[in-house]
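Undergrad: Using only what follows, build the 3D model:
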Amino acid sequence: MKITLPYSGLQWSDLWFVLQGIGNTVLLTVIAATIGTIIGLALGWARGESKTARWAFAPIINVVRSVPLIIQLILASSFFAMAGGEASPLVAGCVVLSLYMGVLTSELVRAGLASVHITLRRAARSLGMSYWQELRHVSAPLALRAVFPGWVGTLIALTKDTALVGVLGYVELMRATQILINRTNEALLILTGAGLFYFLICYPISRYCRRLEKAMNHD
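TA: Below is the predicted model:
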């Protein structure tokens, strides 16, 4: 009688499957980081310049920062389903992660603008600059230097948080890793490889952004 083994070994085709997962992770990170940064810049500026905006957006920011991302992902997917439209895991993940990135970035931007001393802003205005000229040439460059390191840390954290979108069925790197572990029972080897891939994604970002930060500080 032929005995069927419950597990199968790793195959070369599994490498392509993992690479697809890496591509999905990078795609989700790029979309969420781009949209989230734009949201964060606008929201952070509004909350830094207007007390009304600060109070109006405070509930949303507190909820997004306090509720675990995995719960937000499940609730967002359920909301789309109840609304009558089935959003793909990529769309639901982009919405949640973009909002999360936007909220965290907005707090960095607000704090960065607040770190610019009021006397510098008044001096620029006294020289005849308009509000937008002062913001562009004085406040924004100084705030960017203060915000940039925190934003880089948020971007790297976002890259790792994309693993949570796997609960919706999106096959990113961690989800692909789990599928392979269930099929091959090679947990140690596969997780080591996944950790290496995350390192190869995040470390170049960190190094490149560090070079940009040094360049900004030398200007």
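Undergrad: going forward, measure contacts between C-alpha atoms and count neighbours the same way
TA: Fine.
Undergrad: Report all helices and strands that the strand or helix carrying Leu104 contacts.
TA: Following DSSP states H and E, one finds Leu104 within helix 89-114. Judged by 3 or more Cα pairs under 8 Å, 6 or more residues apart in numbering; DSSP states H and E, helix 89-114 is in contact with helix 12-49, helix 51-66, helix 69-82, helix 140-161.
Undergrad: which residues sit against the second one?
TA: Spelled out, that is helix 51-66. 46-48, 72, 99-100, 103-104 (Cα atoms under 8 Å, 6 or more residues apart in numbering).
Undergrad: tally of neighbours for Leu104?
TA: Leu104 has 22 neighbouring residues, counting by other Cα atoms under 10 Å.
Undergrad: ok, it to Ile39 distance?
TA: 10 Å (Cα to Cα, to the nearest Å).
Undergrad: what residues are up against Gly44?
TA: 105-110.
Undergrad: Adding distance to Gln20 and neighbour count as columns, could you present those residues in CSV?
TA: Output for the contacts of Gly44, formatted as CSV (distance: Cα to Cα, whole Å; neighbours: other Cα atoms under 10 Å):
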residue, distance to Gln20, neighbour count
Thr105, 29, 28
Ser106, 32, 27
Glu107, 34, 20
Leu108, 33, 24
Val109, 34, 30
Arg110, 37, 23
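Undergrad: Please give the structure of this sequence too, so both can be compared:
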Amino acid sequence: MEPTLKFFSGFAPNDLWFMGDAALRTLWISVLSISLGTVLGTLFGWMLYEGRRAATLTLAPVLDVFRSVPLIIQLVLFYNFAPIVGLNLDPFASGTVILTVYTAALVANVARGGIEAVGAPMRRAARSLGMSYWQDLRHVVLPIGGRAVFPSWVGVALGVMKDSALVSVLGYVELLKASQILITRTQEPFLILALAGAFYFALSYPVSRYATHLENRWAQ
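TA: Model prediction:
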């Protein structure tokens, strides 16, 4: 009697290792995109604040597009149209570019709000003490404004970390893509999704707790 072919197999210890590796991939693309997006978004926020009317007419509409269009559409469009202009990027690079720009678009308003949170009298006082414009930004605006909008930035960072799951549509094997692969093979969706949720929690919870710790320390 010929042996029966088995198309499905149960969840094995190696599968947990596979999900752990995918979680690290999620963490890597998230940290890279959030870091670059924060720097770029802070620059955009400063331009929106200082540029006033000019920035409102030029930069603001572009950022609104990235904030308004669903992220999955941005990912698919960029990945498919980038080769047309000579950019042959793999799924990781394409996902990083779009997540970075998406993060920057969100952080821009946060950064502008941080600058606006520092009152004009305080900034005039800093300048009257002999500080230059850049010293004022570094020693007055950044510490005070940064603390004021820190909770908003943490919310953006956690949101982008979860939104990184959408990069799976490009074929990048992060946590969600790995879960889909295992569900197809093991036919155990409840177990796999529960583990994926646990991994996402393990990635997000320390960030949230540390952010709360910093806020409490600053409040003292």
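Undergrad: can you tell me what part of the second structure the helix holding Leu104 of the first structure aligns to?
TA: Under TM-score structural alignment, the alignment places helix 89-114 of the first structure onto residues 91-116 of the second structure.
Undergrad: next one: stretch 151-168 of the first structure
TA: So stretch 151-168 of the first structure sits over residues 153-170 in the second structure, by TM-score structural alignment.
Undergrad: Can you list the buried residues in the matching stretch?
TA: For stretch 153-170 of the second structure, the neighbour count (16 or more other Cα atoms under 10 Å) marks 153, 156-158, 160-162, 164-168, 170 as buried.
Undergrad: For the most centrally placed residue in the second structure, which residues are in contact?
TA: When Cα atoms, centre = their mean is applied to the second structure, the residue found nearest the centroid is Val160 (3.2 Å). Going by Cα under 8 Å, 6+ apart, Val160 of the second structure touches 30, 34, 99, 103.
Undergrad: neighbour-wise, which of the residues you listed leads?
TA: Leu99 (29 neighbours).
Undergrad: Residue in the first structure paired with Tyr79 of the second structure?
TA: Looks like Tyr79 of the second structure aligns to Ser77 there (TM-score structural alignment).
Undergrad: Isn't that match up against Ala92?
TA: Yes - between Ser77 of the first structure and Ala92 there is a contact under Cα atoms under 8 Å: 6.0 Å.
Undergrad: Now name the helix or strand holding the aligned residue in the first structure for Ala202 of the second structure.
TA: Residue pairing (TM-score structural alignment): Ala202 of the second structure is matched to Leu200 of the first structure. In the assignment (DSSP H and E), Leu200 of the first structure maps to helix 187-218.
Undergrad: Who are the packing partners of that helix?
TA: Partner elements for helix 187-218 of the first structure (3+ Cα pairs under 8 Å, 6+ apart): helix 140-161, helix 173-184.
Undergrad: To Arg211 of the first structure, which of those lies closest?
TA: helix 140-161 (11.1 Å; Cα to Cα).
Undergrad: The closest one to helix 187-218, inter-axis angle?
TA: Helix 140-161 of the first structure and helix 187-218 are oriented at 180 degrees to each other (axes from the mean of the first three to the mean of the last three Cα atoms, to 10 degrees).
Undergrad: mean shift between helix 140-161 of the first structure and the second structure?
TA: Compared with the second structure after fitting, helix 140-161 of the first structure deviates on average by 0.8 Å (mean Cα distance after the TM-score superposition for the first structure).
Undergrad: ok, now which ones touch Ser168 of the second structure?
TA: 174, 176-177.
Undergrad: Helix, strand, or coil at it?
TA: helix (DSSP: H, G, I helix; E, B strand; the rest coil).
Undergrad: Please report the distance of it from Leu99 of the second structure.
TA: 13 Å.
Undergrad: One more: Pro13 of the second structure?
TA: From Pro13 of the second structure to Leu99 of the second structure the distance is 32 Å (Cα to Cα).
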